[in-house]
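In: this one's structure only:
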């Protein structure tokens, strides 16, 4: 009986020790929270109604319509009928709430642009219950960042700023903020991925986490276990409007660069290459002679851009930027954006099966809506039907002028075949086929006649003013 008891104890002891070791390996966040809560702030804003103003922060739909959207990346700011939003009426001032943190003892505060956008009054509340007015120093909508300044205050508590470059997938991170108006709520999780590119912003390589983030956390800090801020909580991916396990933060390295520019100049300047790029999938990699999908495929080079002056061409694939590998096309914009204006960067590109180097002097990113520039125009000649399942015709002058292309042929009809399978549509303009420029119907006929059988070939089309590469298998 005693022996049986000892045997059972021997079986249970390793399990108990394993459970104890597992519990002991989990981080204790108490000291981190105690040390940093004083520098985290609650930000409340008041916006006076303006005649004809949409009450949903400039969005082209109201909050109820927003909730009905199936899948979206959304800023998590207070709606008009939420506990941190304004009243249902259109004439009352709108009040909203978010989070932020103090980065200098004289009162500079970082938060998200969408937290304070359009606000007439901004109040910063510290955890010692002080409520202090703040002025808006500057905003950068491209990165969704804003800098505030608490006036006439000294020796304010500050966070310790870390480096997002040191982050690793799988490490613990912690957020402090005010979700749904509940001040100083602490949530924790791990880094799920780094360098994420979102549809809303190509110049920010977001940190993805599974930290619980909800409306009101926006603009709050993301800490590592050393108590350093490594990111600013900015967006969530959601179908319900609340947390679903996928949250995104602005890397603190990028945030501090924006902060310094807004503090010192009031505006933010970013590097600009002047190209439209797309992902290289398996079929495109095959058609361009790459052993595996990688790099950023240049779909269009803008007229007068640094890329054009350096000799970059549509169809080039950027493999490296200043010695850094480009694995996904989304890797390139943040690298270019961080490069000082006027500095020369070296690109390693694949062109016609050969790898070459190009030096390009980085320009200044134009204001939104001014990035594109038109190209010169030229002439053409008679319709052609080909065994690819599409009919093309000379490009009309008005279409050429409206698209800003120098040549190409217009797809007038599509039937079942390789062209339809590739995704080519009527009214597309084909400017390149199998990496050969197409300036006329005759060019198109000759190129089609020389296409290899049973091999993927690239097709560059311009659709609604945007260039894109498709893959066709004759």
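Out: Yes, it's here. Keep in mind the model is a prediction, meaning the values are calculated, not measured.
In: switch to C-alpha atoms for all contacts and neighbour counts from now on
Out: Fine.
In: So for stretch 188-201, what gets flagged as buried?
Out: 188, 189, 190, 191, 192, 193, 194, 195, 196, 197 (16 or more other CA atoms under 10 Å).
In: Make a markdown table from those and add secondary structure and distance to residue 317 to it.
Out: A markdown table is the format used below for those (DSSP: H, G, I helix; E, B strand; the rest coil; distance: CA to CA, whole Å):
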| residue | secondary structure | distance to residue 317 |
| --- | --- | --- |
| 188 | strand | 40 |
| 189 | strand | 37 |
| 190 | strand | 34 |
| 191 | strand | 30 |
| 192 | strand | 29 |
| 193 | strand | 25 |
| 194 | strand | 23 |
| 195 | strand | 20 |
| 196 | strand | 21 |
| 197 | strand | 19 |
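In: for these, which one is nearest residue 248?
Out: Residue 248 has its nearest neighbour among the buried residues of stretch 188-201 in residue 196, at 8.4 Å by CA to CA.
In: Tell me if I'm right that that closest one and residue 202 touch.
Out: No. Using CA atoms under 8 Å, residue 196 is not in contact with residue 202; the gap is 9.2 Å.
In: The stretch 201-350 of the chain: helices as residue ranges?
Out: 252-265, 282-287, 306-310, 332-338 (DSSP state H, counting those that start in this stretch).
In: Show residues contacting the longest one.
Out: Helix 252-265 is contacted by residues 110, 137-140, 145-147, 161-165, 204, 229-232, 267-269 when judged by CA atoms under 8 Å, 6 or more residues apart in numbering.
In: List buried residues within those.
Out: 110, 137-140, 145-147, 161-164, 204, 229-232, 268-269.
In: Just the ones in strands from the residues you listed, please.
Out: Among the buried ones among the contacts of helix 252-265, the members falling in strands (DSSP state E) are 110, 137-140, 145-147, 161, 204, 229-232.
In: now for the residues you listed, which pair is the farthest apart?
Out: 137 and 230 (22.1 Å).
In: this is the other structure I want to compare:
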């Protein structure tokens, strides 16, 4: 009796055939000043490496040449509009002096850069075709599940029109590539040259843009990452319309909600984004959102952890009024805010940071008046492993603390204490304890004593550094 053979996965030949014409190879060239005067390696005639070295040193001009070197690179892309708009990665075309798009039928067209977004590593190109191009549609990456089949088409190692198949291995991956990391992970083979190419679902819709791989060898080991279309589609629309991105901006500084912070705030679980500061002149500088608030939902989208908030805010249109669900003083409340523009906000924050940064040339030895040394701030008994004192003018000058900071100065931190473990250093300022402002050392002692009487295990502190940057930390109460 013949042994039954197990059927393999269903063929994707029909699917691939209808998509290959929309995927393109992108070649770029960049003129680089030739700083290295090393001679071209002498390769024996007929050597299998001769073509490689000839191509690599193309334009070098040989030993002693003062000419610049032409560096070529290859990547992938795909047509998103028959009129000639092509999506790819920013790193594929970054710094290029010349961009050429190679189509599956062998034709080539020069491309113009429409716009780029380094934060998501995306770029949009435009070619001028004589006839409408074959384009592929975007699909909804949000409905894709771990284990769903996907297909990648690209230009690995310059081998155009290569098709690979795999599954979605994970979603929502953060690989520290940018502020809005939310990658789809796939085991479909992705190699160098695949960057900028599409990741398709089994309907032939683009659900990701292949962007990065983890590989010690440079080749695929089955761990590739794609920017999901839920993020990319809006970016391409903005680049096409404006030539740049126009992201929403809330104007807050945030930090994670740890288990200790959640306990101190009376939360049943650690979730959301903790507001540690409000940007002066920003969209919520009117008091609608306050420091100490925890954002748990934004415009109907849950904020499970801190990194979710910047992404959902950035995806929201500038000027849109949105509902924000907050946790404030242990109670949930909904406020409405109107978003500003992130690109304008970044300039504003940079200016604010520059203004708040102390003069780098100033040292503790310089901080004297009339040739007299400043008196050291008065030391007090240790509280939570910290010496504290009132923030008077002497303390400001000793620790170079800006005038905008209000609270109680930390004059010393005992080693091997909870405060030291949390990174607190002399010159930091306690602004709040348990979300209540403190102005004197006696108020700090009283607040800590009250927390002890309530059998609290941690004290929630708002700490300002000497430049005024705020952060929340919890310090264990012994």
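Out: Okay, I see it. What you see is a predicted model; the values in this text were computed from it and never measured.
In: that older thread, return the closest of the ones in strands among the buried ones among the contacts of helix 252-265 of the first structure with respect to residue 399 of the first structure.
Out: Once CA to CA is applied, the member of these that ends up nearest residue 399 of the first structure is residue 204, at 34.9 Å.
In: so what's that closest one up against?
Out: Contacts of residue 204 of the first structure (CA under 8 Å, 6+ apart): 143, 195, 196, 197, 250, 251, 254, 334.
In: Dump those residues into TSV; add distance to residue 323 of the first structure as well.
Out: Formatted as TSV, the contacts of residue 204 of the first structure follow (distance: CA to CA, whole Å):
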residue	distance to residue 323 of the first structure
143	25
195	17
196	20
197	21
250	24
251	21
254	20
334	14
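In: how about the counterpart of residue 366 of the first structure in the second structure, secondary structure?
Out: Residue 366 of the first structure maps onto residue 343 of the second structure when the alignment is built from TM-score structural alignment. Under DSSP: H, G, I helix; E, B strand; the rest coil, the three-state class of residue 343 of the second structure is helix.
In: Residue 343 of the second structure: what's it in contact with?
Out: Residues in contact with residue 343 of the second structure (CA under 8 Å, 6+ apart) are 245, 246, 247.
In: List the residues that contact the last one.
Out: In other words, residue 247 of the second structure. Taking CA under 8 Å, 6+ apart, one finds 313, 314, 315, 316, 317, 318, 341, 342, 343 in contact with residue 247 of the second structure.
In: Save those residues as JSON lines, and put in distance to residue 60 of the second structure too.
Out: Shown next, in JSON lines, are the contacts of residue 247 of the second structure (distance: CA to CA, whole Å):
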{"residue": "313", "distance to residue 60 of the second structure": "47"}
{"residue": "314", "distance to residue 60 of the second structure": "44"}
{"residue": "315", "distance to residue 60 of the second structure": "45"}
{"residue": "316", "distance to residue 60 of the second structure": "48"}
{"residue": "317", "distance to residue 60 of the second structure": "48"}
{"residue": "318", "distance to residue 60 of the second structure": "48"}
{"residue": "341", "distance to residue 60 of the second structure": "45"}
{"residue": "342", "distance to residue 60 of the second structure": "43"}
{"residue": "343", "distance to residue 60 of the second structure": "40"}
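In: With respect to residue 429 of the second structure, which of these is nearest?
Out: Within these, proximity to residue 429 of the second structure (CA to CA) peaks at residue 342, which comes in at 29.3 Å.
In: which one is the closest one nearest to, not counting chain neighbours?
Out: residue 249 (4.5 Å; CA to CA, 6 or more residues apart in numbering).
In: corresponding residue for that neighbour in the first structure?
Out: That one, residue 249 of the second structure, aligns with residue 272 by TM-score structural alignment.
In: hang on, isn't that match packed against residue 360?
Out: No. Taking contacts as CA under 8 Å, residue 272 of the first structure lies outside contact range of residue 360: 10.3 Å.
In: Which residues are in contact with each of the two?
Out: residue 306.
In: The two: which is more packed in?
Out: Comparing residue 272 of the first structure with residue 360 by other CA atoms under 10 Å, the one with more neighbours is residue 272, at 25 against 20.
In: do you know how far the more buried one is from residue 466 of the first structure?
Out: 18 Å (CA to CA, to the nearest Å).
In: circling back: would you turn the helices of the stretch 201-350 of the first structure into TSV with distance to residue 120 of the first structure and mean neighbour count?
Out: Supplementary listing: the helices of the stretch 201-350 of the first structure in TSV, determined by distance: least, CA to CA, whole Å; neighbours: other CA atoms under 10 Å:
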stretch	distance to residue 120 of the first structure	mean neighbour count
helix 252-265	19	18
helix 282-287	50	20
helix 306-310	40	18
helix 332-338	31	20
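In: now these in JSON lines, with distance to residue 294 of the first structure?
Out: What follows is these, written out as JSON lines (distance: least, CA to CA, whole Å):
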{"stretch": "helix 252-265", "distance to residue 294 of the first structure": "25"}
{"stretch": "helix 282-287", "distance to residue 294 of the first structure": "8"}
{"stretch": "helix 306-310", "distance to residue 294 of the first structure": "20"}
{"stretch": "helix 332-338", "distance to residue 294 of the first structure": "12"}
